[in-house]
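S.K.: Sequence and predicted structure are below.
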Amino acid sequence: MDYTKCFKEVILKYPFIDPIVEFIRHNENMTYKVTEKGSEVTYLLRMHKPITINMQGVQNRREAIQAELEYLSAWSSHSELPVQIPVPNMNGELVTSIVIESEEVHCSVLKWIYGETMSKSDFTSEEMVSTLGKSIAYLHQFSRNFKHGSSFIRPEYGIEWVDNILTKLRAGEKMRIITAEEFQILEHAFSLVTGRMKGLSKSFETWGFIHADIHYSNLIRTSRGISFIDFGLSGFGYYAMDVAMGALFTKRELRDDLLSGYSSIISGKIDIAQLEDLMFLNISEYYAFLVSRKEKHMWIREHIPSLIELCKSLLKGGTVFYKINQVGLAN
């Protein structure tokens, strides 16, 4: 597909004046920075076409993209921090669909958030980690009260999601990136975690709309605080999943500060065992994603032993929340 032709056609459907377009990256979406020439007015253009078929999902459907943008629009009217506000095209639509080479591609435009993309090194102080916990809690607090209709469709991060991760890892075994012995250990760990997840309730307090991709690269330090970007994988799941993701790039000795920050906004008991299971699943999901990328197979082979050790710890009933350090993932 000629993506250059693609984004040029999309640009024409928005009221941009002499825009300068810069390619950013291609991951779960293909993204471009669009700046009005002679001004600082900047936008983010997303073509909802993942880099591999392995990343294709509900989130790429037109109605799901529409739902994400509806959530962002609602969040922007409540948040005290900058939000990626959706920008309608010249027909007043939030989602723009075009056909290139007989393939329909959905696109969207968001207002750019000005600030500094954060890094792992930013989260080495009690204050910053606590602030992250509070930021996640404010988002969840809004989600608890967010009202949507029956047509609001987004991914769900429940049992089916877990099964899908294991299916992708099984493909890694067939490719011989993961050994039969390693996969057997993974299967046992997944069986344990799935069994525990089936026993969890989906209540107002525990389950709702989550970001589902909390990572330091999706956090922007602005003049008003930490803003979230990239809701492309957002959907319905346990609120604890976002907290678990935050813990993955936080030093283990500071994780209590993350929980304290969160609990200062949303009171209630935080289940450490559930956080550990979700941390494990999120690490596993990253490996599963890389299975479809041949250039990352060597990385998987080099790092899979650490994931297997994590499995063994879970299977033995060991506590990993205070033991596993910050996770270093491939770029």
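M.R.: Now that the structure is in, tell me what you want to look at. Residues are numbered from 1 along each chain as shown.
S.K.: make it CA atoms for all contacts and neighbour counts henceforth
M.R.: OK.
S.K.: what's the distance between Ile20 and Leu110?
M.R.: 15 Å (C-alpha to C-alpha, to the nearest Å).
S.K.: another structure for you, compare them:
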Amino acid sequence: MVERSILNQILNVIGDPSQDIHLLGGYFNNVYEIRAEKPIVVKIFNSEVDHEEQIASEIDWTRYLYEHGINVAIPIFIKEESYIHRLNDNLFFIAYEKVKGNHVDIHSEIWNEELFNQWGRAMGNMHFLSKLSKGKYKRPEWYEHKIYQMDMSQFDPVIREKWENCLEVIKSMNPNNDTYGVIHGDLHHHNFLYDTGELTVIDFGDSEYNFYAYDIAIAIYHASQTVKDMDKRKRFANIFFKLFMEGYSVENSDVNKIVKEVDFFINYRHLYSFVYHTQFLDKANLNEQQLQYLEDMSRTIINQDSYLGIECFFESGSY
């Protein structure tokens, strides 16, 4: 949680210290909403972790997508002509007008084939625009993430070996313009809002240069996590893949070079998620259910070669 004095400082910058500010969430509890006449969402950063030039490049990327017709959350100016508002030597924030819409309830009627298709179209469009940008935007390369420089000695030897093998496979892949570019990097169902048939994509903090197949795998992996039974989860994942790729191929038709790597990247995402949570979460503050979840992840990584068993074949118009 951010100290109240910092929140008060943000309200002073916004220009109305009487407004209510409350926590929305974020992985590090750093996203807040200000309930003004026009609600504002602010995301707070620590420059020791998130450098200003990285955030500036994220803003440039989202503005490029917005200017080319993608529904995305883009930042707003407050007082000065800068999107980055410094609070002290370490902290700064970005402000956004609150986007219309809500997170999708997986138990509602909205969680359906049409949504999965739309979700795929949104990602396909972003990947198509990434190909057009031809490396113009300075997002980080995937291998620059600090997770790849961390000590892995705490992990089970099997997990450590699988991690190292995955990295070798990714490094051996050919990053050409049809398969590799700027991806969202975390486009699960909590990172878009839905309103009257429209999706708005949010939170580009993990956007980076990586393989498009990884972005697709992330969507499949996290959507499938909504199904608790493992056999049903695998069936759902294959259905979701086909519906998602139908939408994706409408906007980015050259999918044959991409889809063959999706199952590999789903397995990698499962492994990556376990490593990420283990490295960055404070286990002392986790409850019993969360600890059990990590234990279950560890067991499936060690014992399974293919987590979801996606049949990586897609022919446009065949479903």
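M.R.: Arrived safely, thanks for sending. Because the structure is a prediction, the values reported are computed rather than measured.
S.K.: circling back: more neighbours: Ile20 and Leu110 of structure 1, which one.
M.R.: Shown here are Ile20 of structure 1 and Leu110; by other C-alpha atoms under 10 Å, Leu110 has more neighbours (21 against 14).
S.K.: That one -> structure 2?
M.R.: In structure 2, the residue matched to Leu110 of structure 1 (TM-score structural alignment) is Tyr96.
S.K.: Helix or strand: which one has its match?
M.R.: Element membership for Tyr96 of structure 2 (DSSP states H and E) is strand 91-97.
S.K.: Look up the closest residue to Lys234 of structure 2, ignoring the ones flanking it.
M.R.: Distance criterion C-alpha to C-alpha, 6 or more residues apart in numbering; nearest residue to Lys234 of structure 2, sequence neighbours excluded, is Leu308 at 5.1 Å.
S.K.: Distance-wise, check the one you found relative to Phe116 of structure 2.
M.R.: Distance from Leu308 of structure 2 to Phe116 of structure 2, by C-alpha to C-alpha: 18 Å.
S.K.: And for the equivalent of Pro157 of structure 2 over in structure 1, the neighbour number?
M.R.: Residue correspondence to structure 1 (TM-score structural alignment): Pro157 of structure 2 is matched to Gln184. Gln184 of structure 1 has 15 neighbouring residues, counting by other C-alpha under 10 Å.
S.K.: cool, and Ile165 of structure 1?
M.R.: By other C-alpha under 10 Å, 19 other residues sit near Ile165 of structure 1.
S.K.: and if you look at Phe321 of structure 1?
M.R.: 22.
S.K.: quick one, what contacts the residue nearest the centre of structure 2?
M.R.: The centre of structure 2 sits closest to Asp186, judged by C-alpha atoms, centre = their mean, with a distance of 1.3 Å. By C-alpha atoms under 8 Å, 6 or more residues apart in numbering, the contact list for Asp186 of structure 2 reads 204, 206-207, 215, 218-219.
S.K.: measure it to Ala223 of structure 2 for me?
M.R.: 12 Å.
S.K.: Met152 of structure 2 too?
M.R.: 28 Å.
S.K.: How about Asn8 of structure 2?
M.R.: 37 Å.
S.K.: Same question for Ile78 of structure 2.
M.R.: 36 Å.
S.K.: These two: which has the busier surroundings?
M.R.: Ala223 (21 against 16).
S.K.: buried set for stretch 161-174 of structure 2?
M.R.: Under the neighbour-count criterion of 16 or more other C-alpha atoms under 10 Å, stretch 161-174 of structure 2 has 162-163, 166, 170 buried.
S.K.: What are the contacting residues of stretch 256-263 of structure 2?
M.R.: So stretch 256-263 of structure 2 is contacted by 178-179, 212-214, 216-217, 306, 308-315 (C-alpha under 8 Å, 6+ apart).
S.K.: For PyMOL, what selects the buried ones among the residues you listed?
M.R.: Typed into PyMOL, the next command selects the buried ones out of the contacts of stretch 256-263 of structure 2 (criterion: 16+ other C-alpha under 10 Å):
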select buried, resi 178+179+212+213+214+216+217+308+310+312+314
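S.K.: Out of the contacts of stretch 256-263 of structure 2, which is nearest to Ile40 of structure 2?
M.R.: Ile216 (30.2 Å; C-alpha to C-alpha).
S.K.: What does the closest one correspond to in structure 1?
M.R.: Match for Ile216 of structure 2 (TM-score structural alignment): Val243.
S.K.: The stretch 151-300 of structure 2: strands as residue ranges?
M.R.: Remark: strands assigned in the stretch 151-300 of structure 2 by DSSP state E, counting those that start in this stretch are 180-183, 192-195, 198-201, 208-211.
S.K.: Kindly name the residues of structure 1 that line up with the first one.
M.R.: On structure 1, the counterpart of strand 180-183 of structure 2 by TM-score structural alignment is residues 207-210.
S.K.: can you check the third one too?
M.R.: Following TM-score structural alignment, the partner segment of strand 198-201 of structure 2 in structure 1 covers residues 225-228.
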